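**Student:** sequence plus the predicted model coming up.
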Amino acid sequence: MRIVVLGGGESGFGAAYLAKKKGMEVFLSDKGEIRESYKQLLMENGIDFEEGMHTEDKILNADWIVKSPGIPKKADIIFKANQKGIRLSSEIEFASEFTNAKIIAITGSNGKTTTTSLIYHILKNDGLNVGLGGNIGKSFAKQVADESFDYYVLEVSSFQLDDIQNFRPYISMLLNLSQDHLDQYNYNYEEYALAKFRIAENQENDNFFIYNKDDEMSMNLLEKLAIKAKMLPFTMKEKVSEGAYATEDRIFVKLQEEFSMKIKDLSLVGKHNVANSLAASIAGKILKISNESIRNSLMTFQAVEHRLEIVADIEGVKYINDSKATNVNACYFALESMKTPTVWIVGGVDKGNDYAEIEDLVKKKVKAIICLGVDNEKIIEFFRDKKEFIYDTSSMEEAVKISKSISEKGDTVLLSPCCASFDLFKNYEDRGKKFKEEVLKNEQVIIEN
C-alpha cells in the first residue's frame, strides 16, 4: 500500500513513521518548509519526502492520503485527490486503525486542552497505562507505532474530524459549541457544529457519548441526530438522574454509584472549569475509577500552560496568562472567573468577533483595557463609550509596562486576547511566553503553583 502524508509537522511525521513501521511505501509532502528536527527524523527513518511543493504525480498515485489538519479542505491538491477517489484521512483516523486501545476523544469549541489534560491526569493518577495525543502533546500515530498503551486520551479538532471514516472512540465528549473557524465552514454555524458531532458518528451502543445539556446548539442538533452510543449529560443548571451536575457548592456524578465533592476543593477555578470537571469525572466513572482517586486527581491537577495560567503575584497584583483564549467565547469564561478588578490585555487578528457577547462582563469586571495588536481600531471603537481607560499598544513589552503602571494591589492583569496571534507572534504559545517573560522581567515575584 502506498501512503502519502501531506504536512511535515508533528502529526505528519508521526503518520509517516507509523506507515513505514507497518511496512508501507511512504512519501511525505509539505508545501512549506519542514522544521529541521522533523527533516532529520524523516532521513533517519528512511522516509522519502519533499518540501516547498506538492508534486502531483507523487501524491495522486496514493492508495491512502493522510492529511494535516492545517491544510484547508479547499486546497487544490485535496480537490484533485477527492476527484480521483483516493481515501483521505486525518492522523487520528489513520492511527486508530492500528491500535486496539480504548480511546477517549474530546472535542468542543473551548476547554478541550484543559479537559483532555485533566482526564489524562485522572487515568494516569489511577495507575492506568495511558497515552496523551491528538491536538496536544506527542503524535498519536508515533505513540501507536512505539508504545503499547491500553488507553489514549485525545484532544480532537473539527478539522481532524472532517477527515475520519471509521474513527470510533470508546468514550467521546463534546464540551460546548460556539462560533469559531466559520471561515472554513462556509460561515455556517450549524455546518461547523455538525463537524464536531462527527466524533460520535461511528460509535455503537457499547460506547459512551458525554454532552453538555446547557449548550443550546448541541441540544438542537441532538434532536436531529441518531447517536447510538449511551448518552450521558453534564449540566450546571439542573439535577440529572444519570450523568453529572453541579449545585452552588458541590459537583455530583450519578453513574451506578454516586460521586460528589465540594467545588472549592477543585484545583481549577471558574464556572467553565466546573463544567470541564463534571465531564472529566463522568469519563472517570465510566472507566470504574474510584471516587477517592477521582477526588484526588481533581484536587491535584495543574492548569495547562496559556489557559488561565497564574504567572505571578507582584506587589499584590496577580498576572494571568490566558493566551489560548483566541475567540470571544473563551475570553467570556476567563472574564467570568475574575474575582478582582481586572486590567484586560486584548487584541490580535480578529476572526469576525462580536464583542457584544462580553460587553456586560467588561463593564462589571474590567477597570482598564490594553489593546495589543497591529490594528486595534475595532476593539477601541466598540469599547470607547463603555470604558474610560483604553490603551493602544503594538508590543508585549509596551502592554505589560502599562499594565504594571496602572494596576494596584488587589488587581488582576489578564491576558485573554479574544483574537488569533499571527499579527505580532508566531502562535498563541509564543504570545503567552512573551507575556510571561515581560511580567517576570526584573521582578522579585511570588510564583504560584
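**Tutor:** Structure's in. What do you need?
**Student:** alpha carbons only for contacts and neighbour counts from here, please
**Tutor:** Will do.
**Student:** and stretch 403-415, how far out from the chain's middle?
**Tutor:** 27 Å (Cα atoms, centre = their mean, to the nearest Å).
**Student:** and it, what's buried?
**Tutor:** Neighbour counts over stretch 403-415 (16 or more other Cα atoms under 10 Å) mark 403-404, 407-408, 411-415 as buried.
**Student:** looking at these, which one is closest to residue 11?
**Tutor:** Closest approach to residue 11 among these (Cα to Cα): residue 415, at 29.0 Å.
**Student:** let's bring in a second one:
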Amino acid sequence: MTTVIPKELIHKGDGLQVVVGLGQSGLSVARYLTEQGYRVAVTDKQSAPTLAAQLPAAVDIRQFGAIDTELLLQATRIIISPGIPLTTEAVVAARQANIPVVSDVQLFCEACEVPIVAITGSNAKSTVTTLVGQMAADAGINVGVGGNIGVPALNLLANNDMALAVLELSSFQLETVTNLGAQVATVLNMSPDHLDRHGDMLGYHQAKHRIFQGAQSVVINREDALTRPLVADNLPRISTGIHAPDKGQYGLITDPDGQVYLARGTERLLSADKLLVKGRHNLLNAQAALALGELAGLPLERMLMTLQHFTGLEHRCQYVAQVADIDYFNDSKGTNIGSTMAAIEGLGAVYAPKDGKLLLILGGQGKGQQFGELVPLINQYVSQVLLIGEDSTQIEAHLSAAQLDDDVVRHQCQTLEGAFATIKDVTASSLSQVKAVLLSPACASFDQYASYSARGEHFTQLVAQLATDV
C-alpha cells in the first residue's frame, strides 16, 4: 500500500517534508528528517524502489510510480535527489508555487558544526576527496568523507566526534545548495559534461561555482580560468599548476636532468617518482590535495607521507596488469572528454619517451559531447582507437571531422569482448607500437552496463582472461 494517509489530509501548515527520489541520498534524508521529528513523505518515479523497504515506518506517505505533483504542492519543503532534474514537471510546478527545493547537502551544511572541505570538478574529484580524507585521518583527525563519493553527507552526522568533513560534490548536488560556507572550497577543473542536464557550459559552470558561496578560502587551478571564483580577492587562496609556482603556491619544478618535483614556491617537496600513481594529472591531484589540506590546517609532513602510500582509486586510471609486455589501465570512471584527455596525456607522456603508443578504448553514451576535442592528444599519443557502445559511430565521425591522423587506426568493436579480440590481433603484429592499453571511454556506461564500475570490472576480467591465453 503506497499511501497510508490520504493526501487531502496533509496541509502546508503541518510542515510536510517531501523527499523526491529514493536512492541512497533520498533514504538518508528520509531517515534524518524523521529523526528530527518532521512529517516526511517520499515520491519516486519507480513503481517499486529497491530501497523502499528501508524507509522508517514513520514515513507513511509513499507515492511511487511517478513524481507526484499534488504531493509536492502540499510540501513545506522539498528535498530533491541529485538524479532528479529541476526541469521535472512536478518540481517546476512546486518552484513556481515558491516551495523551497533543496538537496541533502543543504541539510548537512545547516546541521554540520565542523569545518567542511568542499571539492568539485569535472574530473578527479573522487581521487582528491579520498586523498584529503586520508591525509586528515593519517594526521590523527576524526574525519568524515562523503557526498557524491558514495556515503550520503547526512550519514556523516552520526559520527559525534567528527572534527572535519570532506565532501565530494557534483553539479547536480550543487545546483540546489545555497551558502555552503566551506572552510575551503575548490573547483578542480572544468570541461564539458552533463550538458544534457545543464543545457550549456554556462549552466554547468554556474552550478559548479555554487560551491564557493560563503567559502572562507579557495583553491584554484592556474591552468583553468573557469576554476576561479568570482569572489572577493581578499579571501585566502592557493593555486596549483603544471609550471613552477610562485611563492606560497603549488606547482612542478623540473631539474635539468628531467627529474620532476612537487613544489611549494621554490621548495621541492617530493619527487614524482616517489608517487605510486603516475601521470601529470595525478601530480595535479596531489597538489590540489596539498593545497586543500594546508588551508584546512593539516600538517605538511603528514600529507607528504600519505601521498607516498596512495595507490589511486579503482576505475580511475588504475593499473591492472602487464600482459605480454603491454600495460593495461582501467579508467572506466573516465565518463567525459576532459577525464579522458587527462588520462591520455598523463599516460601518453610516460610511454612516449620509450617510443611507445597507447591503444585507446572509447565509447558508450556520449551525452552530447564533441569528441573532436580528443584528436590533438590522440594524434600525439595513440596509435589505435577501439570504439564500443551506443554512440561509437558518431564518435568516429567526430574524430574524422577533427582531422584524426591517417596513421591512427580506428576499429568499430561494438563491445569490450570485441575490443579484446581486436587487441589480440593488433598486439600480435611485430610492427605494433602499443605499449599500453587504456580503457577511458569518455562516455557514460548505461547503454551496456549498470555502472562505470561494472564496465571497469568487466575490463579487468578480460585482462585476466587474456593473461591466461598468452
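**Tutor:** Perfect, I can see it now. The structure presented is a predicted model; accordingly, all values stated were derived computationally and were not measured.
**Student:** just give the TM-score of the two.
**Tutor:** The TM-score (TM-score structural alignment, normalised by the length of the first structure) is 0.90; 436 aligned residues with a Cα RMSD of 2.4 Å.
**Student:** circling back: what's the farthest-apart pair in the buried residues of stretch 403-415 of the first structure?
**Tutor:** Between all members of these, the farthest pair (by Cα to Cα) comes out as 408 and 415, at 16.5 Å.
**Student:** which one of the buried residues of stretch 403-415 of the first structure is nearest residue 82 of the first structure?
**Tutor:** residue 415 (41.8 Å).
**Student:** any idea how far residue 316 of the second structure is from the counterpart of that closest one in the second structure?
**Tutor:** Matched by TM-score structural alignment, residue 415 of the first structure corresponds to residue 439 in the second structure. As judged by Cα to Cα, to the nearest Å, residue 439 of the second structure and residue 316 of the second structure stand 10 Å apart.
**Student:** what's the overlap in contacts for these two?
**Tutor:** Shared contacts of residue 439 of the second structure and residue 316 (Cα atoms under 8 Å, 6 or more residues apart in numbering): 330-332.
**Student:** which one of the residues you listed is nearest residue 233 of the second structure?
**Tutor:** The shortest gap between residue 233 of the second structure and any of these belongs to residue 331, at 36.9 Å (Cα to Cα).
**Student:** returning to that earlier point: possible to save the buried residues of stretch 403-415 of the first structure as TSV with distance to residue 266 of the first structure?
**Tutor:** Conversion of those to TSV gives the following (distance: Cα to Cα, whole Å):
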residue	distance to residue 266 of the first structure
403	29
404	30
407	28
408	28
411	23
412	21
413	23
414	21
415	23
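**Student:** which one of the shared contacts of residue 439 and residue 316 of the second structure sits closest to residue 106 of the second structure?
**Tutor:** residue 332 (30.0 Å).
**Student:** can you pull the contacts of the counterpart of that closest one in the first structure?
**Tutor:** When the first structure is aligned by TM-score structural alignment, residue 332 of the second structure is paired with residue 323. By Cα under 8 Å, 6+ apart, residue 323 of the first structure lies in contact with 306-307, 415-417, 428-429, 431-432.
**Student:** so which of these hold up in the second structure?
**Tutor:** Mapping the contacts of residue 323 of the first structure onto the second structure (both residues aligned by TM-score structural alignment, their matches' Cα atoms under 8 Å) leaves 306-307, 415-417, 428-429, 431-432 still in contact.
**Student:** among these, name the ones in strands.
**Tutor:** residue 415 (DSSP state E).
**Student:** helices - which of the kept ones among the contacts of residue 323 of the first structure land there?
**Tutor:** 428-429, 431-432 (DSSP state H).
**Student:** including neighbour count, could those go into TSV?
**Tutor:** Output for these, formatted as TSV (neighbours: other Cα atoms under 10 Å):
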residue	neighbour count
428	20
429	16
431	24
432	24
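**Student:** just these now: which is nearest residue 374 of the first structure?
**Tutor:** Looking at these and their distance to residue 374 of the first structure, the nearest is residue 431, at 13.7 Å (Cα to Cα).
**Student:** of the buried residues of stretch 403-415 of the first structure, closest to residue 55 of the first structure?
**Tutor:** Among these, and counting by Cα to Cα, the member closest to residue 55 of the first structure is residue 415, at 42.5 Å.
**Student:** from residue 72 of the first structure, how far off is the nearest residue to the closest one once chain neighbours are set aside?
**Tutor:** Spatial nearest neighbour of residue 415 of the first structure, chain neighbours left out: residue 345 (4.7 Å); criterion: Cα to Cα, 6 or more residues apart in numbering. For residue 345 of the first structure, the distance to residue 72 of the first structure equals 30 Å [Cα to Cα].
**Student:** compare neighbour counts for these two and give me the winner.
**Tutor:** residue 345 (26 against 13; other Cα atoms under 10 Å).
**Student:** now check the second structure for the residue matching the more buried one.
**Tutor:** Checking TM-score structural alignment: residue 345 of the first structure goes with residue 361.
**Student:** could you double-check that its match sits in contact with residue 385?
**Tutor:** Yes. With contact defined as Cα atoms under 8 Å, residue 361 of the second structure reaches residue 385; the gap is 6.0 Å.
**Student:** next up, the contacts around the alignment partner in the second structure of residue 24 of the first structure.
**Tutor:** Using TM-score structural alignment, the partner of residue 24 of the first structure in the second structure is residue 38. With contact set as Cα under 8 Å, 6+ apart, residue 38 of the second structure has these partners: 15-17.
**Student:** residue 373 of the second structure corresponds to which position in the first structure?
**Tutor:** Taking TM-score structural alignment, the alignment pairs residue 373 of the second structure with residue 357 from the first structure.
**Student:** what does residue 264 of the second structure give?
**Tutor:** By TM-score structural alignment, residue 264 of the second structure lines up with residue 253 in the first structure.
**Student:** so which bits of the helix or strand hosting that match are buried?
**Tutor:** Per DSSP states H and E, residue 253 of the first structure falls inside strand 250-255. Buried residues in strand 250-255 of the first structure, counted by 16+ other Cα under 10 Å: 251-255.
**Student:** counting contacts, what elements does whichever helix or strand comes after it pack onto?
**Tutor:** Moving toward the C-terminus from strand 250-255 of the first structure, the next helix or strand (DSSP H and E) is strand 257-262. Here strand 257-262 of the first structure touches strand 250-255, going by 3 or more Cα pairs under 8 Å, 6 or more residues apart in numbering; DSSP states H and E.
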